[in-house]
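Colleague: just need the structure, nothing else, for what follows:
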Amino acid sequence: MEHVGRRQSSSVVPSSRDLLLFPCQFGVLSSAFFACFAATQLPVGLLFDRFGCRLPMTALALCGAVGSAMIATATSFAHALLGQGLIGMGCAPAIMGIYFHYGQALPWQKAARVATTVATSGSLGALVSATPLELLVSMLGWRYAVAASACCMTLASGLLYISVNTDRNEENPMLDEASRSPNNVGFLIFLSPIS
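Modeller: Sure thing, here's the model as predicted:
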C-alpha cells in the first residue's frame, strides 16, 4: 500500500485540473505524503516499543484509508492536502512494522534472512503498483481509483488486526530459539510486496 500511496498523487494528475490546483499547489500536495511519512517515523518507533506493531499499524493504516477517502471526495486544496498527509502517516509503519514483528517473533538468524526477503519482495511492490493504479484511473476516473485505494487500506488494516498477535515483549528481546514462536508471520510476508 505504501507504493500505491507514493504514486497516488502522480497517477491522479487529472485531480489537479479537477481541483483547480496551481502547479505549486500540486507540488506541495505531492510532497505532503513524504513529509508526513518522514515525520511519523520516530513516533511510530516509540509506539512499537510501547504497544508492539499490531495496534499502531492497524490504527495508522486506518488513517491512511481515511486520507484516501478524503482525497477521493476532495473539493479543495486544503482537503486534499490533509488527505495526502494522512496517507503518508498511514504508510509510515509498513516496512518498519514488518521488521519489528519479525525481530520479536523469530530468532535473530531467521529474522535477518526474512528481512532480506521482505526488502527484496517489497521492491516488487514498487515495480508493479503504478500499473493497476493507472488502469483504474483510465477505466473509472481518479476519484474511484483513490476510493479503491481507501478500501484496500481498510481491508489491510482489518487483516493486520486479525492476523497479527500482540507481540510486545516485556522480556529480553534476544530470547533463545526454543522460546520464540512466530506470530502469524505468513500474513506479514503477504504484505511485504505491497509495503
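
Colleague: from here on, contacts and neighbour counts on C-alpha atoms
Modeller: OK.

Colleague: and whichever strand or helix holds F48, what's buried?
Modeller: Taking DSSP states H and E as the criterion, F48 maps to helix 23-51. Within helix 23-51, the residues scored as buried using 16 or more other Cα atoms under 10 Å are 26, 29-34, 36-37, 40-41, 44-45, 47-48.

Colleague: closest one of the residues you listed to L133?
Modeller: Proximity of these to L133 (Cα to Cα) peaks at S30, which lies at 15.9 Å.

Colleague: OK, contacts around the closest one?
Modeller: 9-10, 84 (Cα atoms under 8 Å, 6 or more residues apart in numbering).

Colleague: who wins for most neighbours among those residues?
Modeller: Among these, Q84 has the most neighbours (other Cα atoms under 10 Å), with 33 neighbours.

Colleague: can you pull out the helices in the chain?
Modeller: 2-11, 14-18, 23-51, 54-72, 77-91, 94-105, 108-128, 130-140, 142-163, 185-191 (DSSP state H).

Colleague: who does the fourth one touch, helix- and strand-wise?
Modeller: The reference is to helix 54-72. helix 23-51, helix 77-91, helix 142-163 (3 or more Cα pairs under 8 Å, 6 or more residues apart in numbering; DSSP states H and E).

Colleague: now the second one, please; I'll put the structures next to each other:
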Amino acid sequence: MQAGLVVLCLAYVLSQFFRAFLAVLSLDLARDIGASPEDLAFASGLWFLVFAAMQLPVGWALDRIGPRLSASVLLLIGGAGGALVFAAATSPLHVSIAMALIGVGCSPVLMASYFIFAREFPPARFATLAALMLGVGSVGNLVASYPTALAVELMGWRATMVGLAVLSAAIALGIWFSVRDPKKVETDHKGSLLDLLKEPALWLILPLMLVAYAPAAALRGLWAGPYLNDVFSLTTTQIGTATLVMGTAMIAGTFVYGPLDRLLGTRKWVIVGGNVLCAVALGLLCLWVDSAVWVSVVMLSLIGFLGASFPVIMAHGRAFIPPHLTGRGVTLLNLFGIGGVGLAQFATGQIHAAYTDVSPTAPYTAIFGFFAVTLAIGCMIYLFSRDSVD
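Modeller: Here you go, the predicted model:
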C-alpha cells in the first residue's frame, strides 16, 4: 500500500502541474497560436469542469471497481493522450480539447488516495494524511512555475508537453503495478448519491467547498501570469519566479492546515478563520493592485497560503459520509471544490474581457473583488454548519 501511495502522490504532482502551468505558457501560446487570456481562461475552466464532472463516475468506480484500475486507465488515456494533443496544438481550440482530456486523466488521482485513507486509516488521521498528500503533490505547482519556464526556453513548449505525455504514461503504469485496492465494504445498504444529498450537514459545507479553493487555484493556475505581465510587464521567466513563490506558499499552507483540527479540537473554526483572512487578503490586493511588484507577489502568496484549507473542508464533510459511500462521498466534495474553480475561470474570463479596455488594472481589480465577495458569501453560509472532530 505504501508503494502505491507513493506512485499516486507522483500522479498528483502531475495533476497539480496541469492545473497550474498555463500561467507560465501564456506569453508563448499567445505568440505561437494566438491564444488570448480569455482563451486560456476557457481552457483552464474546461479542465476544472471536466475534472469535476468526472467525479461522479469516478466515485462510482472507486466504490465498485477500486482505485487501481480507475486511476491507471484514466491517467494513461486522458493524461498522456491529452498532453500529446496539447503538444500538437495549432489553435486555442486544440488547447481546450487537450485540457479537457487531461482533466479526465487527472480526475481520479487524488480521490483514489483519499479513498484509501478513508478506508485503511483511522478517521482522526484523515485531515493530516489528506493535507500531506495535497502538500507533497503540490510540488507540481512549483514545477509548473520557474522550472517549466526554463524548460520552455531551452526546448520549446511542444517538446516539453511530449515529455509530460511520456511521464504521464509511465506513472499510469506505475499505478497499475503498485496500488492495492482496499477490501470492499460488505453491507446490506446499497446507497447512492441521493442518500448523500439527504444529509443536511453537507449542504452547509458544500457552498464553501465551491468557493474556497477557487481564488488560489485560479490565480496560481492562470491569472497571475497575465496580471503580472499586463500591470508590471514581467517576462515569462520573472512570472515563473513569482508563481514559484506563490506555489511554495500554497504548499506551506497545506501543511499548516493539516494538523490544526487535531491541535485545536475544531475543524469548523480553523476553516472559518483561514477563509475569512483569505477574503481580506483578496480585498487588500484590490486596493494595492498596482502598488509594487513585491507587494503583489506577497499578497498572491498570502492568498495561496490562506486558501489551502481544502483538505480540512474535505475532512469536515467526510465525517458525515457512511463507509459504504466513501468513494462517492469524497468525490462529491471534490466535485464542488474543483467545479467551483472551473466556474470561476469561466466567470473571470468574462470579467477580464469586460474590463480590458478600461485600464490595465481594471480587469484584475474586478477579478480579485469577485473572488473576495464569493468567498465571503461562502463563509457566511458555512457559519451555520455543525463542527466535527473524529
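
Colleague: and L264 of the second structure, how many neighbours?
Modeller: Neighbour tally, L264 of the second structure, other Cα under 10 Å: 11.

Colleague: how much space between it and I271 of the second structure?
Modeller: 12 Å (Cα to Cα, to the nearest Å).

Colleague: how near is the aligned partner of Y114 of the second structure in the first structure to A150 of the first structure?
Modeller: Taking TM-score structural alignment, Y114 of the second structure has Y99 as its aligned residue in the first structure. Y99 of the first structure is 24 Å from A150 of the first structure, where distance means Cα to Cα.

Colleague: which of the two has more neighbours?
Modeller: Using other Cα under 10 Å as the criterion, Y99 of the first structure and A150 rank with A150 on top: 27 against 21.

Colleague: skipping its backbone neighbours, what lies nearest that one in space?
Modeller: Excluding the flanking residues, the one nearest A150 of the first structure by Cα to Cα, 6 or more residues apart in numbering is A65, at 4.3 Å.

Colleague: was I right about the one you found contacting G90?
Modeller: Yes - applying Cα atoms under 8 Å as the test, A65 of the first structure and G90 come out as touching, 7.5 Å apart.

Colleague: more neighbours: which of the two?
Modeller: A count of neighbours by other Cα under 10 Å puts G90 above the other of A65 of the first structure and G90, at 32 against 29.

Colleague: one step back: identify the residues contacting the residue nearest to A150 of the first structure.
Modeller: Counting by Cα under 8 Å, 6+ apart, A65 of the first structure makes contact with 87, 90, 149-154.

Colleague: pick the one among those residues closest to P14 of the first structure.
Modeller: Distance to P14 of the first structure across the contacts of A65 of the first structure (Cα to Cα) is lowest for S149, with 16.5 Å.

Colleague: tell me, how many residues neighbour the closest one?
Modeller: So S149 of the first structure, with other Cα under 10 Å, has 23 neighbours.

Colleague: do A242 of the second structure as well
Modeller: 25.

Colleague: quick one: map it onto the first structure.
Modeller: Checking with TM-score structural alignment, A242 of the second structure has no match.

Colleague: for the closest residue to A242 of the second structure other than its chain neighbours, give its distance to G304 of the second structure.
Modeller: For A242 of the second structure, ignoring the flanking residues on the chain, the nearest one in space by Cα to Cα, 6+ apart is V297 at 6.2 Å. Separation of V297 of the second structure from G304 of the second structure (Cα to Cα) stands at 10 Å.

Colleague: same deal with V166 of the second structure?
Modeller: 30 Å.

Colleague: what does M246 of the second structure give?
Modeller: In this view, M246 of the second structure and G304 of the second structure are 6 Å apart by Cα to Cα.

Colleague: check M161 of the second structure too.
Modeller: From M161 of the second structure across to G304 of the second structure, the span is 26 Å (Cα to Cα).

Colleague: for the two, indicate the residue with more neighbours.
Modeller: G304 (28 against 20).
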